[in-house]
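> One predicted model, sequence on top.
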Amino acid sequence: MVPSHTLPVLGKENVFNILTSYRDAVKYVYDQTFRYMNLFYEPDEIVDKVRLPQSLAKHPYLLEFYGSLDWSVRSVYNGHLGWFDADPANLNPLTKKQRAKTLSFIITIATMLEEARKNLDLSKENLRSTGFHLNNELQWALELSKMALDANPSTANELENATLIYREALRARASSTLSAVGRNYYLTCATESERGIARISPSKIQRNIFREIRSEVGFMMEYPLRFKADFCDDKQPMSFLFTFTDSGNVYKYTIRNCVVDLEINPNQQGSYFDLKATMKFALWRDIVVGDTYILSLDDKAEMKLEGQGSRWKNVLYLHKILQLMDRSGFLNNA
């Protein structure tokens, strides 16, 4: 047997044992999660209750090195019942930043950080004496320090203390986590904090993939998924066509109530369009990824525009269409 990861498994009995144990573990987690769901337990309570029996928990192929039992329980719950845990307080919750800011008027940021440091030190002391961290204390330190940061500390000293505790808690959480995915995420977040990176965006890689690998159809299907609805006029419907001379394909976009519908090779007979653009696909791709600036194209460009009157009005309208596409992540100067 050749698994997705690790070395091949040899021997009929060995293969049978591994596959049977793996199957039984998946079934166990699913059935027990479902059992507690039917008893109206909340996700956190189910996570606390579902544990593999020792015969499975100690199996070398069932170590929580990639995912984790907790994540699997939450995935089963969410897949069947959705995000709502039946607690009315969670039906329309405050955002994390709103909650943190509100709590900071009741519990000072200094108090949050004092409690976070105390829990972090408790875990470190347990590590020195037993060789193990206290995950609950680490988690509480991490949550409190993140809450302090979300509350936007007003003093430089509080901001520095919150940041240091946050980073230390992340690294301690990483060292106590078996899952490589979980450990790497904790470490990545700590590194991002240290380097002042709010969010890692591999824009150049995404841009190259978008430009060179995706098919024409896949490329055109991105527009509805990247449509900036918050900049759309919901009272002004739009309809426009792209005809690509190199493939012969036609793509029709209809915008109504700030929702974009895409039709591929539609029946155009008797249809009205605000704009019809005819060009090679490569040109439109270059425009979208920023290799070609649409307003700099002259009359000799291999692009025919119809619908708004003068060529300049047509170009401005096409530019408006383009501006309604969120190109962050693969565009150099979006």
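Received, thanks. Remember, it's a predicted structure, so these values are computed and weren't measured experimentally.
> going forward, measure contacts between C-alpha atoms and count neighbours the same way
Will do.
> residue ranges for the strands of the protein, please.
238-244, 250-256, 259-264, 275-279, 303-306 (DSSP state E).
> Nearest to residue 94, out of those?
For the strands of the chain, the distance to residue 94 is smallest for strand 259-264, at 27.2 Å, taking Cα to Cα.
> in stretch 157-171, what's buried?
158-159, 161-171 (16 or more other Cα atoms under 10 Å).
> Comparison target below:
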Amino acid sequence: MTIKKLATAMIASALLFGCQAGETPKTDVEAKTSIPTQYVSDAVKRNNRAVEKFLDFSDTTDFELADRGFIGTLDDTVIKATDGTPVYDFGAYDFLDQSTDTINPSLKRQSQLNAKHGLYEVVDGIYQVRGYDLSNVTFIKGDTGWIVVDPLISRETAAAAKKLIDQELGVLPIKAVVFTHSHADHFGGVRGLINEYNVEQGVEIIAPEGFVLESVSENILAGNAMSRRASYMFGSLLPKRADSQVGVGLGQTISTGILGLMEPTIDVRETGQSVTVDGVEMQFIMALGAEAPSEFMFYLPKYKAFCQAEIINHTLHNMLTPRGAKVRDGRIWSQYIDEAVYTYGDITDVSFGSHHWPVWGSEAVIDLWEDQRDLYRYIHDRTLFLANQGVTMHEIPDQMNLPDALAKNFANRDYYGTVSHNSKSQYQLYFGYFDGNPANLNPLNVVDESIKYVEYMGGADAVIEKAKTDFDKGEFRFAATALNHVIFAEANNQQAANLLADTYTQLGYMTESGSWRNFYMTGAKELREGVLDLPRADTSGPDMVRAIPLNMYFDLLAVRLNSEKAIGKDMSINFVVTDTDESATLILSNGTLHHRMGMTDPDAKATLKLTRDALDKINMKTASIGDLRKSGDLEIDGNPLALRSFFALIEEPPFWFEIVRP
């Protein structure tokens, strides 16, 4: 790698949701399946009929709540970027009204609710635009303008929401923006609403303590793999059809516009802190380290309304997101909800969130809050109860039966998180991956293990025949396990791949979880068609790049160092950012890269001097090293060849790596 390719080595994946793509062409891989993708097995039909019997589908309360206060929506369902590229289509899910056996009826119900779109009155003075992105944006009327809560993922969708509210309620200035937490769907669209000039003129930006750091840090070091997995979780590669992507449970899908970030002007640091903007008081409950590393909820005394952020939802949330992240503690999560119950429950007339629809009336609000509180606590405590009896991570889900009072509440269903993977996460939180069984202490790698499994089972053809029998009986889970071994033993066995794709499709039709369904359907797609080397649109925008602290760049370089190539090439390099007075020494030693902030080594092989703006231009690929040297924004002291050899050891990982094949 040359110095000119420093940009690709230092790009950090700060997006929460990762790559987004639409319909894609076929590859050279045989795209045939053994059965039509619309085929629905008797087992799927039995499963889905059982769901209809267990849950009360005659209860239309959620539909009444989701429709309440509807004012209007935009005529054009497609939100576009300035170049005409579609960013979000809130009309793409009209097929959900059709009768079909290809969607779990409970998930279909949730998707129908999430697909409702437009401007809604929560109470006189509080309005939400829902269905214009994965999340909601809320407009709270102050004395002279709007306080905007969570401006969606993309500037384009946020601007569309503002256009709608201007159209329906008249134009008012924005007086403040509130970011409830550090996930991209709650701040990314901010530049569709305000800019630096507005802040200079007094517009406040309110966020929880640690917001900026957490908004860029959660995904930097592992961002490439997280983003690839997110393409599975959100179904970004799938068409929106009744036999494919139908939603993700928390919302419908993610927008694909430009993501921005702006620095808060007011940091909320503790529970009980009160902030008044434009005549509206907000009283905060901190909720750090539960659903997000940096998050709060708040109460509005003027409206007797509570913003539950993403701590309380109309779904079981993820205690460990399948895209990958650190485990979230259900005990702490439940405690935050309980704090809301005993602090504000009796004085709250309406509770609204960053996703889904509001709940009105103190009794209904408390019911929702307490059920959600009990849900997370039950999963946490029951997991440890079973673990302390010797039940292991992969055994616990089959013994984790929620009480009917929780399980029959639609707000507690597995639309996004699931009881199964959440219980595993709580085991992992305390015990890690190892279950204590010596057989699992040092197993073979997955390919070698699969080769032995297939050999023991009589060869690939024998496994496929047995899997066909299980498929016909509706025993899809073990059929998937067995066929997965065949694929990892014989990566090019397309007969096994086709049958496994069919199996995943049936599992997708059965599952209540939108994210699980997307995993199954995307896995099936890539088994049939192969992994497509698609271009990745850079939607992160300059704000995310500028917000990354210098020490995080160096941590990123360290995990992108090819350590095997670096062995025997020990050296030190100085790094000086001239306009921010930041400096560091990078030390290459035994195939590892260390950094010492605020220090320089007089014996370093080379010193790289540049401005922060130059660094950002390199990372955004808007300028090369050569361009910046000519402009005087970058200097190299010492041995340029040493610097070149150093950066040659930094490698950008491939994004489109295999998941369902070795």
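In hand now; what should we look at? Predicted model, so just to flag it, every value in this text is computed and none were measured.
> now what about the TM-score between them?
Once the chains are laid over each other, their TM-score by TM-score structural alignment, normalised by the length of structure 1 reads 0.81; 302 aligned residues with a Cα RMSD of 2.7 Å.
> if we can go back for a sec, nearest to residue 137 of structure 1 among the strands of structure 1 would be which one?
strand 259-264 (46.1 Å).
> returning to what we had before: for the strands of structure 1, please prepare JSON lines with the additional fields distance to residue 328 of structure 1.
Formatted as JSON lines, those follow (distance: least, Cα to Cα, whole Å):
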{"stretch": "strand 238-244", "distance to residue 328 of structure 1": "22"}
{"stretch": "strand 250-256", "distance to residue 328 of structure 1": "21"}
{"stretch": "strand 259-264", "distance to residue 328 of structure 1": "19"}
{"stretch": "strand 275-279", "distance to residue 328 of structure 1": "24"}
{"stretch": "strand 303-306", "distance to residue 328 of structure 1": "25"}
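> Does anything pack onto the longest helix seen in structure 1? Which helices or strands?
As assigned by DSSP state H, the longest helix anywhere in structure 1 is helix 12-38. For helix 12-38 of structure 1, the packing partners by 3 or more Cα pairs under 8 Å, 6 or more residues apart in numbering; DSSP states H and E come out as helix 43-49, helix 69-81.
> and for the longest one, what span of structure 2 is it aligned with?
Under the alignment (TM-score structural alignment), helix 69-81 of structure 1 falls on residues 419-431 in structure 2.
> That stretch: which residues count as buried?
419-429.
> Could you find the closest non-adjacent residue to the aligned partner of residue 171 of structure 1 in structure 2?
With TM-score structural alignment as the criterion, residue 171 of structure 1 lines up with residue 505 in structure 2. Excluding its sequence neighbours, the residue lying closest to residue 505 of structure 2 (Cα to Cα, 6 or more residues apart in numbering) is residue 521, at 5.9 Å.
> and the gap between whatever residue of structure 1 lines up with the one you found and residue 200 of structure 1?
Applying TM-score structural alignment, one finds that residue 521 of structure 2 aligns to residue 187 in structure 1. Computed with Cα to Cα, to the nearest Å, the distance linking residue 187 of structure 1 and residue 200 of structure 1 is 13 Å.
> neighbour count winner among the two?
A count of neighbours by other Cα atoms under 10 Å puts residue 187 above the other of residue 187 of structure 1 and residue 200, at 18 against 10.
> what's the spacing between that one and residue 120 of structure 1?
Look at residue 187 of structure 1 and residue 120 of structure 1: by Cα to Cα, they are 17 Å apart.
> Equivalent analysis for residue 126 of structure 1, please.
Taken as Cα to Cα, the span from residue 126 of structure 1 to residue 120 of structure 1 is 10 Å.
> Which one's more surrounded, these two?
More neighbours surround residue 120 than the other of residue 126 of structure 1 and residue 120, with 26 against 13 (other Cα under 10 Å).
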